[in-house]
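J.: Whatever this is, show me its structure:
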Amino acid sequence: MKNLFQHRTKIYLSLFSFFFSLFSFAQEVAQDSTKSNKLEDVIVTATRVKDNSPFAFSTLKKDALNATNLGQDLPILLDQMPSVVTTSDAGIGVGYTGMRVRGSDATRVNVTINGIPYNDAESHGTFWVNMPDFVSSVEDIQLQRGAGTSTNGSGAFGASLNLRTLKPSTEGYATISNSIGSFGTRKHTLSLGTGIKNGFYAEGRLSKIASDGYIDRASSDLKSFYTEAGYIGTKTSVKAMVFGGKEITYQSWYGTPEAVIKGDVAGIQAYIARNYSSSEEAFNLLNSGRTYNFYTYENQVDNYGQNHYQLHFTHQFNDYLNASISGNYTKGKGFYEEFKDKQKLKDYFSEAPNGSDEGDLVRRKWLDNDFYAFVYSLNYKKEKFSATLGGGYNKYDGDHFGEIIWNSFPVALDKDLQYYKASGLKEDYSTFLKSDYNFTEKLIGFLDLQVRKVDYSANGMNADLKQLNVNKTYNFFNPKAGITYLINDKNKVYGSVSVANKEPNRDDLTKNPTEPSAEKLIDYEVGYAFKNRLFAVNLNGYFMNYKDQLVLTGAIDDTGGPIRENVDKSYRLGVELTAQANVTDKLKLEINTTVSKNKIKSFDYKVADTQYDTNTYEESYFTVITKYTDTDISFSPNVISSGSITYSPIKNLNLALLSKYVGKQFLDNTATNSRSIKAYNTSNLSASYTLKPKWIREINFNLLVNNIFNKMYESNGYTFSYYYRPLASNDNAITENFYYPQAGINFITGVTLKF
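T.: Prediction:
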């Protein structure tokens, strides 16, 4: 795989060199033309909201992103945005990271890159570890909270995240960026661009990020590239992009048992006893502390590569009408490798004649997938009326299969023998029409109508040796409407009602014992905004009313994936306040706070019960069900707050103190304090200084000190309960809590040279 990545990198560098030569020749034959940023905006117009839209949203531009882009993954860089909670498996923001918005996890956050869907079509998740340092190629990011406007790809049930890649530079440039930090973290980036010459341009980037991680053995070896070439004319632009990444990440998704985090030796011994831990596992549990990692096999890694190929065409027909057509192909392939001891042969080959034979093995679970996307938008704007007709077609074709690459079974097995293979095929069709109309100079109406059809099938045998025969079709209608009233040039109020529907993901359909239903959301949003030269404030209220929401139970599967189930009625009710003040030319204050209630009206909590008869030596299996009413939705804190103080004592020097508070989160839907993540409050310090000597365009120095008060906290976790008892015993259920500890004080510092 390493040689393949190196070979592909050489090919892309050759293509990059070819584009440079091609455009140098084009300079001699092409006529100069006036360039317009409007053509760049057309690509993302269809999936973004405007300033006067009746929705809650925030936008981060590249300057703000660059201040903290020193190697951590994209979700961590968005941590200061309203209603956002982030987490890192490795504890320092490099490797596997995640984010939730208003309590909704990544599977509910629709993500697009230049209008192209990025969410994994089957899991609906986003894995930024597959595209490390992508932020270095991003112009801006818009986060729409709630159902938002119609977009492409999987349904938005908590938020939409829209990324736009960098606008072409008008001048040629070269940038070298290097950073180093705690736990062996380092990032190296090289970027080049020709500038726009007679309408033509080419740009590219190579990046490498590595880290040892805070958690034991949670290392990351991440590589990525980005290339772009195109033509921008007065009315037409064409751009081609190839970008991707390769990650080798040591697995740390198991989490740390609660007793280990607390340093509770008696609790650890009890955990060892009830889980029949081996002597090696017991030693690991007793001696690792907060940085405990269950995995000790030297190559317990996730090894995956993903390349994206995009082509965008935009055209301005006249002053009122423009269009954009985009195509995308994504190729992903990789595996995670793991060591398993004391395995039974029949658990891998059910027909094996010696199925009770035991042995150790090393297995790889593979994904090999292709994703195709076509999206379009036709945009019209004249006087009081504007409209967008957009949509697209997406197709995902993926194979899941497992190999045993080593084993100690007493019977011989063929090398790289597959013990399961399944396929997934998904087609997604969508069309939307959105428009706004100025009824008066102060009153603006908004209407958005989307129809979406999803066909999904999964066939073959999964890793549990379960035969799959899933064939589902979903038809959705998602209307949205709202109004904005401009009180004056500084004040406005708005309100909207949105309907969103969402299909279950692959695991919901293949792992749940009961067939899950599609989900429905009606999202009500109202808000007030004020803005002048010195001060800005936005107060937004929301009521997200769900039918058949698939909620996290708190448990995870053997690959760290969350397990979900439908609940009939649930809701999220909250208020979001964002404010910023330019106190002086040198001092700026920003704050955002979300206060919410996140409730399930009725929930059946299920616990597995295994009863053992000491007379007959037989086991009986039951499910104990406890009904809860008006209980909290898991992983949905009632308070989320961020704040920053930015001070510029001298020209080109910026100092910032960033603070984050996240309230208590429950690990399941029972609102039980003993199964929760404690509230935490962290603070980071950021500093940047820019020099502009004559011999170089710019030198930037950056320093980020995370968790400056050295708080010991956990940002994520999971739980499960079970009974194992003799018949007629009334013993309490055993509950296992696992957490993901985050690093104490740590730093990253970097230098960027711009030529």
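
J.: Only C-alpha atoms from now on, for both contacts and neighbour counts.
T.: OK.

J.: Give me the nearest residue to residue 539, chain neighbours excluded.
T.: Once its chain neighbours are removed from consideration, residue 539 has its nearest residue in residue 577; the separation is 4.7 Å (Cα to Cα, 6 or more residues apart in numbering).

J.: Test my guess that that neighbour contacts residue 537.
T.: Yes. Using Cα atoms under 8 Å, residue 577 makes contact with residue 537 at a distance of 7.3 Å.

J.: if we can go back for a sec, contacting residues for the residue nearest to residue 539?
T.: Shown here is residue 577, whose contacts under the criterion Cα atoms under 8 Å, 6 or more residues apart in numbering are 537, 538, 539, 540, 591, 592, 593, 594.

J.: Can I get those in TSV including secondary structure?
T.: Compiled in TSV, the contacts of residue 577 are given as follows (DSSP: H, G, I helix; E, B strand; the rest coil):
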residue	secondary structure
537	strand
538	strand
539	strand
540	strand
591	strand
592	strand
593	strand
594	strand
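
J.: which stretches of the stretch 351-500 of the chain form strands?
T.: Listed in chain order, the strands of the stretch 351-500 of the chain (DSSP state E, counting those that start in this stretch) span residues 358-382, 385-407, 417-438, 443-461, 467-486, 491-502.

J.: I'd like the structure of this one too, to check against the first:
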Amino acid sequence: MKKSLMILLVLFSNFIIAQSFKITGTVSDASNGEKLFGATVMIKDLSLGATTDMNGNYAIENLKAGVYELTVSYIGYTSKTKNISVDKNVTVNFLLEPTSVLLSETVVKSTKAVLRETPVAFSEVKGADLEFKLASRDIPQELATTPSVYSSASGGGAGDATLYVRGFSQRNVAVMVNGVPVNDMENKWVYWSNWAGLGDVLEDSQIQRGIGASPYSVNAVGGVLNMVTKGIASETEYIKLKSEFGSNNLVKGSIAFHQKLSNNFAVTALLSKKNWDGYAVGTYNREFTYFFAVGGVFGDHSIELRGVGSPQEHGQRPFSYARLTAADWDKYGRNFNYAMGRLNGGWINEAVNKFHKPQFNIDWNWQISNHSILSTIVYYSMGRGYGSGTLGPFAPAITKQQDSVYQNYRDYDKVYSINSTSIDKNYSQTLHRATSTVLRNSVNNHDWYGLLSTFKTRLSPELTLNTGIDGRYYKGIHYQEIRDLVGGDYYVDFKDVNGISVDPITKKTLGKMVKVGEKVNYYNDFYVRQYGGFGQLEYKSGNISTFVNVSASSQGAKRLDYFLYKNNDPKRETDWQNFFGYTGKTGLNYNLDENNQAFFNLGYFSSAPMVNNIFANNTNLVSKNAKNEKVLGLELGYVLSSKNVLVRANGFYTKWKDRAITISYSDIDPTSGDPVTKYANVSGSDQLHSGFEFEYVFKIIRNLELKGAASYVVGKYLNDVEALISPENNPTAIKKVNLYVKDLYVSEFPQQQANIQINYRLNLMRGLNVFINPVYKFEGKNFASFNPDNRTNPNDRNQSWAIPTVNLVDLHIGFTWYISDFILKKANLNFHIFNLLNNKNYILDALDGTGHIATTAKFFYGRERWYNLQFAFTF
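T.: Down below sits the predicted model:
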């Protein structure tokens, strides 16, 4: 028996040895045949590779029989990828084409940080990794695995995610697509539904926390997120078909391709369509995405046209009123949606978002000399669409006696009955006046034009100058329109002063009769212009790299109101309100040795106020309290980088002065004489955000990697705020407002975060590889949001309610089957389980309540366990 076992072991060992093969070859310059020393040849799925020697030779050994994707890369050259079938020793030679400087030296590159060079804290997520893990979520949901970055799915509607960096909301994070800023020019918000399909076309994304490395006049308190789409410089030709299926009837399909029409001319494109029912009642999504990039190199010039857009429609659970207490969630169910109602036996949704915001860029690069290049982006974006809601009182709730199945949803049958029977003879003898709830669309159309131009020149081998201009012009068109009169024939609006009349007989003031599709409630235009310049000197010598940056910009805003002022009233259009902002920042990176580096940076911003804070109460009155916000940032960091280890650690200190706060007060409507609530913006609030961040990647063995991140952020208000406000109807009546917020924690983000990931790659059999990625996430010390306006009691210094800690586990599994380098190159099967352990009680987006306790807080519950399955075929 022992002899037989020994014979079998020997035979098996000989078989294994006999099945061990190698790939060898050379890497050369295609233009002159010169062998390239130091080129990297990798089989990514095995985390196995080699570097070419002085003669351009490489060898990858101990391979089983199979098909492998082999990638060769070298600085200054276009990478190449081939599928190699190995059933014997194979020789594969590569000829690499030099990369055109005109395709790589763009405006986008000037905004990106570089390891061991740029003295800022940053993290990167490659486009392929983002596409694999995103699984039809909003982009910030996956970026939240980097330090101090938090994202909430909010009410669960597609595209409604939030983004926080170091405790600062996306209003204070500069979000850029291909180097172009996309934060709304009025309120600085980012609506992720407008960029729904971007995850399918990203080349990479980089989050720079703090002052960031962007030289432009974008003053970001929290940081900079720069997302770069694929383009004509992409390296591998392909055609890719992809299908995606998931929980709650998610179905998505896409086709993408990249084709080189010549050595320096190419086209890339993608089309996709997605349908989803949503996991909360009424949160459906219908989305279509398109992307294209076409262009090439023409002598000393390159030009590329890019376009991306996602026309979509989705139902929402409104942040403002759909959050409920724990008792109400227990009563109504976790998927309940207060925006949903019943009408004629079917559903009616109050809150729908429908929008299309395409962006088109023309990138032009001019190689002026060997040392100088001019890079320019001209861009245009237009937004068309709306979010919907109600006018009038909320529709009543359905009672259990009426319908036990749909109790607590809105009773639009009752609304229909009221609106379809009311006749107001002041307006019509036959038409029914909508006297109860009606549905409206809040239209927010805009046109946005911009120019970014940078001139980069090397003054000496060590010193580089980057200077340029940044200009934008924006027009926003805002109005509400009647969406559905719910049984009525018209609605009476008193907000349009040009539509108000007086009955000659009764002397009664009459409003304007408004029908479906006509404007109601408000109608105004915002104009915003911003232009600035910047200059940045970069010095690199030996182990030191440093930079000094200054930028300045002028932002102007004006408002034109068609409803609040008569057509001939000169006050209907304001003058330009101009604010001057500036930035100064510097930093230094020192490479201690080949693996260790240390850095620091320091920056100061003076940033113009948001346009919405310039004009009081949505009128043409200019707020007396509108002023620049000031930010001081300081950061110290350390990085350890080697073949098998990457560790980033840094601490930061950010002081935000003169932050604007919106407060409410009581006033009298000058037209009706009724008491109304008005709003004012006050400044003088200071915040301090400081903390520590840690990020690491450990390659334990060749195909096993441990990855993680952690952050601890303390965000606090530094002072109480005292403000003087004047009611519009009586400007001499000065009212003093005190807000007691000193030492309260800033809310809406977890101040403690950590995550741990395992990346495991395994070659199963001939050409088949598996990637397994479990992810654990922890969130703690997250305080319910509160309005500082409510903190008027000097004896109430209690923190807002602390949300219970969150623990979640996700699992990503991917199979890749490399087939050949013929027609079908590879097939992918990806499977994702989110909230693997089915935590049903974790809480999102809480609003503080009376007494700052759990029972009065209103919130959303997070999504229970759900799945996503993807198939992809690459030709």
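
J.: TM-score for this pair?
T.: The TM-score (TM-score structural alignment, normalised by the length of the first structure) is 0.81; 666 aligned residues with a Cα RMSD of 3.5 Å.

J.: quick one on the thing from earlier: still contacting in the second structure, which of the contacts of residue 577 of the first structure?
T.: Retained contacts for the contacts of residue 577 of the first structure in the second structure, judged by both residues aligned by TM-score structural alignment, their matches' Cα atoms under 8 Å, are 537, 538, 539, 540, 592, 593, 594.

J.: Could you provide these in TSV, with additional columns for distance to residue 223 of the first structure and neighbour count?
T.: Shown next, in TSV, are those (distance: Cα to Cα, whole Å; neighbours: other Cα atoms under 10 Å):
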residue	distance to residue 223 of the first structure	neighbour count
537	40	19
538	39	19
539	41	19
540	40	22
592	34	22
593	36	21
594	36	23
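
J.: Report the secondary structure state of the most centrally placed residue in the second structure.
T.: With distances taken as Cα atoms, centre = their mean, residue 140 lies nearest the centre of the second structure, 5.0 Å away. Three-state assignment for residue 140 of the second structure (three-state DSSP): helix.

J.: gap between it and residue 181 of the second structure?
T.: As defined by Cα to Cα, to the nearest Å, residue 140 of the second structure lies at a distance of 16 Å from residue 181 of the second structure.

J.: Aligned to the residue nearest to residue 539 of the first structure, what sits in the second structure?
T.: Taking TM-score structural alignment, residue 577 of the first structure has residue 694 as its aligned residue in the second structure.

J.: what helix or strand is that match on?
T.: Element membership for residue 694 of the second structure (DSSP states H and E) is strand 675-701.

J.: Figure out how far that strand is from the centre of its chain.
T.: Once both centres are worked out by Cα atoms, centre = their mean, to the nearest Å, strand 675-701 of the second structure turns out to sit 16 Å from its chain's centre.

J.: Which helix or strand lies directly C-terminal to the longest helix seen in the first structure?
T.: In the first structure, assigned by DSSP state H, the helix with the most residues is helix 2-29. From helix 2-29 of the first structure onward toward the C-terminus, using DSSP H and E, the following helix or strand is helix 37-45.

J.: And that next one against the second structure, how far off on average?
T.: Here the mean offset of helix 37-45 of the first structure against the second structure after fitting is 3.3 Å, by mean Cα distance after the TM-score superposition for the first structure.

J.: how far away is the aligned partner of residue 712 of the second structure in the first structure from residue 645 of the first structure?
T.: Alignment of residue 712 of the second structure against the first structure is given by TM-score structural alignment, with residue 595 as its counterpart. From residue 595 of the first structure across to residue 645 of the first structure, the span is 22 Å (Cα to Cα).

J.: Just give me the neighbour total for residue 610 of the second structure.
T.: Neighbour count for residue 610 of the second structure, taken as other Cα atoms under 10 Å: 21.

J.: correct me, but it touches residue 183?
T.: No. Residue 610 of the second structure lies out of contact with residue 183 (Cα under 8 Å); the separation is 11.2 Å.

J.: Now do the helices in the first structure.
T.: If DSSP H is used as the criterion, the helices of the first structure fall at 2-29, 37-45, 62-66, 74-77, 258-262, 265-274, 279-287, 506-511.

J.: name the helices or strands packed onto the last one?
T.: So that's helix 506-511 of the first structure. Contacting helix 506-511 of the first structure under the criterion 3 or more Cα pairs under 8 Å, 6 or more residues apart in numbering; DSSP states H and E are the following elements: strand 467-486, strand 562-582.

J.: once aligned to the second structure, how far is it on average?
T.: Helix 506-511 of the first structure sits 3.6 Å off on average (mean Cα distance after the TM-score superposition for the first structure).

J.: now for the residue nearest to the centre of the second structure: what does it line up with in the first structure?
T.: Structural alignment places residue 140 of the second structure opposite residue 75 in the first structure (criterion: TM-score structural alignment).

J.: can you check residue 338 of the second structure too?
T.: The criterion is TM-score structural alignment: under it, residue 338 of the second structure has residue 293 as its aligned partner in the first structure.

J.: same question, residue 833 of the second structure
T.: So residue 833 of the second structure corresponds to residue 705, using TM-score structural alignment.

J.: Determine the number of other residues adjacent to its match.
T.: Applying other Cα under 10 Å, we find 18 residues neighbouring residue 705 of the first structure.

J.: ok, residue 321 of the first structure touching residue 386?
T.: No. Residue 321 of the first structure is beyond contact range of residue 386, at 9.7 Å (criterion: Cα under 8 Å).

J.: Find the residues that touch each one of those two.
T.: Counting by Cα under 8 Å, 6+ apart, the residues touching both residue 321 of the first structure and residue 386 are 379, 380.

J.: pretty sure residue 136 of the first structure is touching residue 66, no?
T.: Yes. Taking contact to mean Cα under 8 Å, the distance of 7.4 Å between residue 136 of the first structure and residue 66 places them in contact.

J.: Neighbour count for the two, which is higher?
T.: Set residue 136 of the first structure next to residue 66 and count neighbours by other Cα under 10 Å: residue 136 wins out with 23 against 14.

J.: Map that one onto the second structure.
T.: Taking TM-score structural alignment as the criterion, the aligned counterpart of residue 136 of the first structure in the second structure is residue 200.

J.: wait, what's in contact with that match?
T.: Residues counted as contacts of residue 200 of the second structure (Cα under 8 Å, 6+ apart) are 127, 131.

J.: so what's the residue mapped onto residue 154 of the second structure from the first structure up against?
T.: Matched across to the first structure, residue 154 of the second structure falls on residue 89, judged by TM-score structural alignment. Listed by Cα under 8 Å, 6+ apart, the contact set of residue 89 of the first structure reads 95, 96, 97, 252, 253, 255, 740.
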